[in-house]
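**Q** what follows is a protein structure lacking sequence information:
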């Protein structure tokens, strides 16, 4: 059935490369435009699969050619697509603008994703019964996410939630989440506290614990990652790489983190592997095409460990 169940969005990305992001009211020309598979649910499912986990993805695509293309791609990534619904109308679209520094702006048109219902997930219970972890985001109707989180908790399945986009995410759900994964923007939206440096980030993560989260991972981009639970804190510096495109970096981190956890890695080691996966991701263009495989992540981890020990790297 699979070690990891992902319930979330499936999109086709339309990516514009620009020298800089436009100002309000300004029109600029793109350097190039391309399309590619994406959506937080699909990205995270592929990331976990490429890390060697058995993954089932539940979600929805439309009756257009994009839907057919995405299903074929996911099947090619060894992701179980039997629980992906086909809904009348358009597949979800993400309009992504990437500037010369590799930073992105994203607008999502939900399409079939917003048509997913709780009833659509009823056939999913056999997969949930066998899963070790559930990954949920916030690009499908929240009632659907809340339902599957409740069902996972009832079965003692580890629940990982990335509340992105963070709008309308209820903090009352936090006690039902085993591991909350947020970036600086999402953390500030949930707590009202800035997380621009390490001290602020720890304070924000602690506030999320106070609100009911059982454990928090707060990603700080090039500054690194903070993990905080009621037993203590772990900080991981970011791997030093030259960023080309940050699209799907967060999703790659989450998929790699979940995969590492279900394989039995300790939390600190799982965070290390997730950081390495995200570091590789940002050196490449696109969403799913940029997600690394387990062997690549292992090589980066081994290289970093060798450098730390003062050994030469061949």
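**A** Looks like it arrived, so ask away. Since the structure is predicted, the reported quantities are computational estimates derived from the model, not experimental observations. Residues are numbered from 1 along each chain as shown.
**Q** for the rest of this, base every contact and every neighbour count on C-alpha atoms.
**A** Fine.
**Q** residue 47 against residue 251, yeah?
**A** Yes - using C-alpha atoms under 8 Å, residue 47 and residue 251 qualify as a contacting pair, with a distance of 7.4 Å.
**Q** which of those two has more neighbours?
**A** residue 47 (34 against 30; other C-alpha atoms under 10 Å).
**Q** and for the more buried one, nearest residue in space, chain neighbours not counted?
**A** residue 255 (4.8 Å; C-alpha to C-alpha, 6 or more residues apart in numbering).
**Q** quick one: the one you found and residue 41 touch, right?
**A** No - applying C-alpha under 8 Å as the test, residue 255 and residue 41 come out as separate, 9.5 Å apart.
**Q** of these two, who's got more company?
**A** residue 255 (32 against 26).
**Q** which element is the more buried one on?
**A** When secondary structure is defined by DSSP states H and E, residue 255 falls within helix 249-262.
**Q** what's the burial count for the closest residue to residue 34 other than its chain neighbours?
**A** Here the nearest residue to residue 34 in space, its sequence neighbours aside, is residue 15; by C-alpha to C-alpha, 6+ apart that works out to 5.3 Å. Residue 15 is flanked by 24 other residues according to other C-alpha under 10 Å.
**Q** right, and residue 20 touches residue 100 too?
**A** Yes - with the criterion set as C-alpha under 8 Å, residue 20 and residue 100 qualify as a contacting pair; they are 6.2 Å apart.
**Q** these two: which is more packed in?
**A** In this comparison of residue 20 against residue 100, neighbours counted by other C-alpha under 10 Å, the higher total goes to residue 20 at 17 against 14.
**Q** what distance do you get for residue 42 to residue 178?
**A** Relative to residue 178, residue 42 is positioned 21 Å away (C-alpha to C-alpha, to the nearest Å).
**Q** put this next to the first one:
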């Protein structure tokens, strides 16, 4: 495997309602949906759909949600041996209420995700050593992320961390990170610098480099992204599309970016490809339902170059 993604898997249970229920209130709703999610899963599915050679290490519960999720992963083409099961914890669940006004209320039970521990990763160390890249996020225990980063660094495997959901990180973890990909909010939490434009984004990225990260890409939504490393700073514009749902756009960017790097793309070409994929995703509803395939990304890029 050229790319190993390690992270969370959730099932999102979505109910649309006239309004969000108050405490003690029952509101009869409209449509309901069960949607596959979790940042790790979103990025892994993106990576495999964009033509990556991908293993996804994740942990599910022994329940109907876990069985459905595993079947979904096998259909996507992931090797089964990396899809772990927890004997005691349920599959991660997010219960989402969406009002007619577009407001939402979300409750998350991480379940088996928070029991993906270093001991679960150790049986796959030989495969990880052979990988070109490891990609992780922060919906699994931080001790596991730190273990993975340190192992990758010892074995000269490039480690990408998408630091989401936002939280502070140890200097040791940052020193073992080859590429960090925060959004504006996450960069502010990591550095204390409020991102108001490319100037402040560069200052935040420089501070992260001083902490030991080799490369930083700060994503800024419709304002594109900023790449900063010891060779300099480059601001890349975003492809502009009318967004109907930005769910998982950041995950799509990270998944495609990782695959492009394993294929030997320069940062410029990898970011261009990842930005195109993210632009496609915001024109579609849902998380994994919005993720494009390789041929769609290639067609989009070809069309963009001809306009």
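**A** Ah, there it is. Since this is a predicted model, take the numbers as computed values, not measurements.
**Q** now the TM-score, please.
**A** The TM-score (TM-score structural alignment, normalised by the length of the second structure) is 0.91; 306 aligned residues with a C-alpha RMSD of 2.6 Å.
**Q** quick one: which of residue 42 and residue 178 of the first structure has more around it?
**A** Using other C-alpha under 10 Å as the criterion, residue 42 of the first structure and residue 178 rank with residue 42 on top: 29 against 19.
**Q** which non-adjacent residue is nearest the more buried one?
**A** The shortest distance from residue 42 of the first structure to any residue other than its chain neighbours is 5.3 Å, reached at residue 10 (C-alpha to C-alpha, 6+ apart).
**Q** list the contacts for the residue nearest the centre of the first structure?
**A** When the first structure is reduced to its mean C-alpha position, the nearest residue by C-alpha atoms, centre = their mean turns out to be residue 251, at 2.3 Å. Contacts for residue 251 of the first structure were tallied using C-alpha atoms under 8 Å, 6 or more residues apart in numbering; they are 40, 43-44, 47.
**Q** kindly recompute the last result at 10 Å.
**A** Under the criterion of C-alpha atoms under 10 Å, 6 or more residues apart in numbering, the contact list for residue 251 of the first structure reads 38-48, 137, 162, 257, 274, 277-278, 281, 287-288, 291.
**Q** now it: how far from residue 40 of the first structure?
**A** Distance, residue 251 of the first structure to residue 40 of the first structure, by C-alpha to C-alpha: 6 Å.
**Q** list residues touching both of these two?
**A** By C-alpha under 10 Å, 6+ apart, residue 251 of the first structure and residue 40 have these common neighbours: 46, 137, 162, 287-288.
**Q** quick one, strands of the second structure?
**A** 3-6, 10-17, 32-37, 54-61, 83-86, 92-99, 104-109, 133-136, 158-161, 179-180, 215-219, 225-229, 232-236 (DSSP state E).
**Q** got the contact list for the fifth one?
**A** Under the contact criterion C-alpha under 10 Å, 6+ apart, strand 83-86 of the second structure has outside partners 55-63, 66-67, 69-70, 73-74, 91, 111-113, 115-116, 120.
**Q** off-centre distance for stretch 97-104 of the first structure?
**A** Its chain's C-alpha centre and that of stretch 97-104 of the first structure lie 19 Å apart, by C-alpha atoms, centre = their mean, to the nearest Å.
**Q** which other residues reach it?
**A** Defining contact as C-alpha under 10 Å, 6+ apart, one finds that stretch 97-104 of the first structure is touched by 14-22, 30-31, 33, 96, 105-107, 242-247, 282-286.
**Q** ends of it, how far apart?
**A** For stretch 97-104 of the first structure, the first-to-last residue distance is 5 Å (C-alpha to C-alpha).
**Q** how about stretch 132-142 of the first structure?
**A** For stretch 132-142 of the first structure, the separation between the terminal residues is 22 Å (C-alpha to C-alpha).
**Q** quick one, what contacts the residue lying closest to residue 21 of the second structure once chain neighbours are set aside?
**A** Spatial nearest neighbour of residue 21 of the second structure, chain neighbours left out: residue 27 (6.0 Å); criterion: C-alpha to C-alpha, 6+ apart. Neighbour list for residue 27 of the second structure: 17-21 [criterion: C-alpha under 10 Å, 6+ apart].
**Q** ditto for residue 268 of the second structure
**A** Taking C-alpha under 10 Å, 6+ apart, we find residue 268 of the second structure in contact with 227, 234, 236, 274.
**Q** buried subset of those residues, written for ChimeraX?
**A** For the buried members of those, the matching ChimeraX selection, counting by 16 or more other C-alpha atoms under 10 Å, is:
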select :227,236,274
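**Q** so which two of the contacts of residue 268 of the second structure are the farthest from each other?
**A** Using C-alpha to C-alpha, the pair of the contacts of residue 268 of the second structure lying farthest apart is 234 and 274, separated by 15.5 Å.
**Q** picking up where we left off before, quick check: neighbours shared by residue 47 and residue 251 of the first structure?
**A** Taking C-alpha under 10 Å, 6+ apart as the contact criterion, the residues that touch both residue 47 of the first structure and residue 251 are 41, 257, 274, 277-278, 288, 291.
**Q** measure residue 205 of the first structure to residue 78 of the first structure for me?
**A** Distance, residue 205 of the first structure to residue 78 of the first structure, using C-alpha to C-alpha: 35 Å.
**Q** residue 239 of the first structure: what's it in contact with?
**A** Shown in contact with residue 239 of the first structure (C-alpha under 10 Å, 6+ apart): 222-224, 272, 275-280, 300-301, 304.
**Q** how close does it get to residue 222 of the first structure?
**A** Taking C-alpha to C-alpha as the measure, residue 239 of the first structure and residue 222 of the first structure are separated by 8 Å.
**Q** same check on residue 57 of the first structure?
**A** 30 Å.
**Q** pull out the buried positions in stretch 134-144 of the second structure.
**A** For stretch 134-144 of the second structure, a neighbour-count test (16+ other C-alpha under 10 Å) marks 134-142, 144 as buried.
**Q** out of those, name the ones that lie in helices.
**A** Residues from these lying in helices, with DSSP state H as the criterion: 142, 144.
**Q** wait, which of the buried residues of stretch 134-144 of the second structure is closest to residue 295 of the second structure?
**A** Taking those together and measuring to residue 295 of the second structure by C-alpha to C-alpha, the closest member is residue 135, at 22.8 Å.
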